[in-house]
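**Student:** The sequence isn't on hand, but the structure is:
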């Protein structure tokens, strides 16, 4: 099996005439010879390159955005990197399905998208901070260790902390640059999320010195979103990706929700009839998400696990999600 990013799907393969060549069974490919990404040698990627892509280098569409990977001489780092790549490739699947622009650092050295996966210094010195800087997303590889990530989740008072969540949040900053700052939407975005010209460092310092009261729950999807409009946008962007990506899975499995309760009509939803990434309207997405998230939360509780989506989407938060939905739909319409 191999993933074909141009159709966003896995395909069965048969060996080609030359060693290392594979012929996809996916319709429309006429069994054109493909090769696996070079990172398959590390069991870190299952994406394929067509002949045109092979002429540009040995890395697939997703892996070419890597600028720095962990030092694989450290035996722990190979497993960490594999986990990181699973999350990053799932992110790229969503961004491709949403038909969002993806400009690499090679194409735009100053603002293009790139990833640095970095380890802390010896004995924990010089700890790496996960973050974003003009398209460069840095991820601390310790986040791939479940115990470290859970420790940080509890220490930061977060409901949710995953590698995929980090990627979805940080790429939200990248798309704020691309679709808001450079897309002529600054004023409309400020009307929804607030004035981003507020000093960012001072806002973060004030946020951690005096965390907001529970009033943030009415207007922000997380407490961190209340720290600054940039973080509010990135957190809301991440949640939009959480929602549409999960709904895509439900759509492909034909999942319908019909609980046996007196309020069943209120909490029911038929199987989705259209692609959440491209076709559903915002109200349709929200109407599908509420019963699905309630059902899966209940399933998790039956297994003694945390809620899979422990968030409440108030009208104010839904308004912010709707803004992101419209920006994405406008971007798709221009293709």
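**Tutor:** Structure's in. What do you need? Remember, predicted model here, so these are calculated numbers, not experimental data.
**Student:** Could you use CA atoms for every contact and neighbour count after this?
**Tutor:** Fine.
**Student:** SS state for residue 137?
**Tutor:** Put simply, residue 137 is strand when judged by DSSP: H, G, I helix; E, B strand; the rest coil.
**Student:** what sits against the closest residue to residue 162 other than its chain neighbours?
**Tutor:** Nearest residue to residue 162, sequence neighbours excluded (CA to CA, 6 or more residues apart in numbering): residue 149, at 7.5 Å. Residue 149 sits next to 142, 143, 161, 162 when contact means CA atoms under 8 Å, 6 or more residues apart in numbering.
**Student:** one more structure, for comparison:
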């Protein structure tokens, strides 16, 4: 994620900011222009404030509205307001248009957890926009649109909500937004890493396997050569994984223990790590980070990872950066921020994901700021 700047005072802004802590301006993110804007109300709409430090002003985006979920402090994205429609109701932004189900918001505890989920979702959608990946909307007529269901456990049911993907619907269990509960699950399941954003990136990997691999014979054959045959019995593989765990030596071929369970999970875990990589590298580039740990662990992070056509460049930069991140975390008494390694087999899988993503991106018009 890149950093943003308040055009009124020059203050550095984070993606989640809703108010500039320096000048007090109201902030909103306009995904169509990839801009964080300081805005002021103009009757029923909002307008971007002038850039006080610029010799030339960016194009005026015109009248804007906040996403309808802004009213619940669950979204800071904006959308253009068509001229002459100032009296109309606010709609949903490019991210929230994909919501299919949200929890019962009459329960305050649900609202607090849902707001956390929405923040992670927006980071995911930012990456999908930057990578120009298809994002068919639920009302688009696409046979498998991308949608999200955020569900709380039913007190009257013994079966908890399970995070997962099925037929384009990504379900996130509301309890995963509870930090203590999520950490307890991570520890019980022996996982090195478990975050809300990680769930989104993993589950959307399943979605893009359906969209980008399943119906492309050449991609499917190449995918099976690297990840294995996804026609293997999934239920049996799941049972075997939780009974016996990952096989000995898995670290030489898989990015995580869970990736060993089934070829679909290997793909989804690799996809998630690819999104971890490009988003974190963009942040490192925005900060101008340089890592010099000797030998082959030197990197000047100055690339735009979302535009890089060369997977090897991304990986060669990522490995020393993770060493730096883990070392900094240990200095603060924390566990490794990135508790994974990338052996040659995993790097080959990451290159495959990278190539699939960029073949798709190059094959589409650069209109990722518009829903398709």
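**Tutor:** Great, that's in hand. Here the structure is a predicted model, which is why all the values come from computation and not from measurement.
**Student:** What does the superposition give as a TM-score?
**Tutor:** After superposition, the two chains reach a TM-score (TM-score structural alignment, normalised by the length of structure 1) of 0.93; 329 aligned residues with a CA RMSD of 1.9 Å.
**Student:** Give the aligned equivalent of residue 359 of structure 2 in structure 1.
**Tutor:** When structure 1 is aligned by TM-score structural alignment, the residue opposite residue 359 of structure 2 is residue 330.
**Student:** From residue 324 of structure 1, how far off is its match?
**Tutor:** Separation of residue 330 of structure 1 from residue 324 of structure 1 (CA to CA, to the nearest Å) stands at 10 Å.
**Student:** and the nearest residue to residue 281 of structure 2 once chain neighbours are set aside, helix, strand or coil?
**Tutor:** For residue 281 of structure 2, ignoring the flanking residues on the chain, the nearest one in space by CA to CA, 6+ apart is residue 305 at 6.4 Å. Classification of residue 305 of structure 2 by three-state DSSP places it in coil.
**Student:** what do we get in structure 1 for residue 305 of structure 2?
**Tutor:** Residue 305 of structure 2 maps onto residue 276 in structure 1, by TM-score structural alignment.
**Student:** What is the burial count for that match?
**Tutor:** Residues near residue 276 of structure 1, counting by other CA atoms under 10 Å, number 24.
**Student:** ditto for residue 147 of structure 1
**Tutor:** If we define neighbours as other CA under 10 Å, then residue 147 of structure 1 has 11 of them.
**Student:** the strands in the stretch 101-250 of structure 2, which residues?
**Tutor:** Taking DSSP state E, counting those that start in this stretch as the test, the strands found in the stretch 101-250 of structure 2 are 147-151, 164-166, 169-173.
**Student:** Please render those strands as TSV that adds mean neighbour count to the earlier fields.
**Tutor:** Output for the strands of the stretch 101-250 of structure 2, formatted as TSV (neighbours: other CA atoms under 10 Å):
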stretch	mean neighbour count
strand 147-151	22
strand 164-166	16
strand 169-173	23
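**Student:** for structure 2, longest strand please?
**Tutor:** Identified as the longest strand of structure 2 according to DSSP state E is strand 35-42.
**Student:** Which positions within that one qualify as buried?
**Tutor:** Buried residues in strand 35-42 of structure 2, counted by 16 or more other CA atoms under 10 Å: 36, 37, 38, 39.
**Student:** ok, the first one touching residue 4?
**Tutor:** Yes - Residue 36 of structure 2 sits in contact with residue 4 when judged by CA atoms under 8 Å, with a separation of 6.3 Å.
**Student:** For structure 1, which segments are assigned as helices?
**Tutor:** In structure 1, the helices defined using DSSP state H lie at 51-54, 75-97, 146-155, 163-175, 186-193, 200-209, 229-253, 282-302, 315-333.
**Student:** In CSV: these, plus distance to residue 119 of structure 1.
**Tutor:** Listed next are the helices of structure 1 as CSV, based on distance: least, CA to CA, whole Å:
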stretch, distance to residue 119 of structure 1
helix 51-54, 30
helix 75-97, 9
helix 146-155, 13
helix 163-175, 15
helix 186-193, 33
helix 200-209, 24
helix 229-253, 24
helix 282-302, 33
helix 315-333, 33
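**Student:** which one of those lies closest to residue 127 of structure 1?
**Tutor:** The stretch from the helices of structure 1 with the least distance to residue 127 of structure 1 (CA to CA) is helix 146-155; that distance is 12.8 Å.
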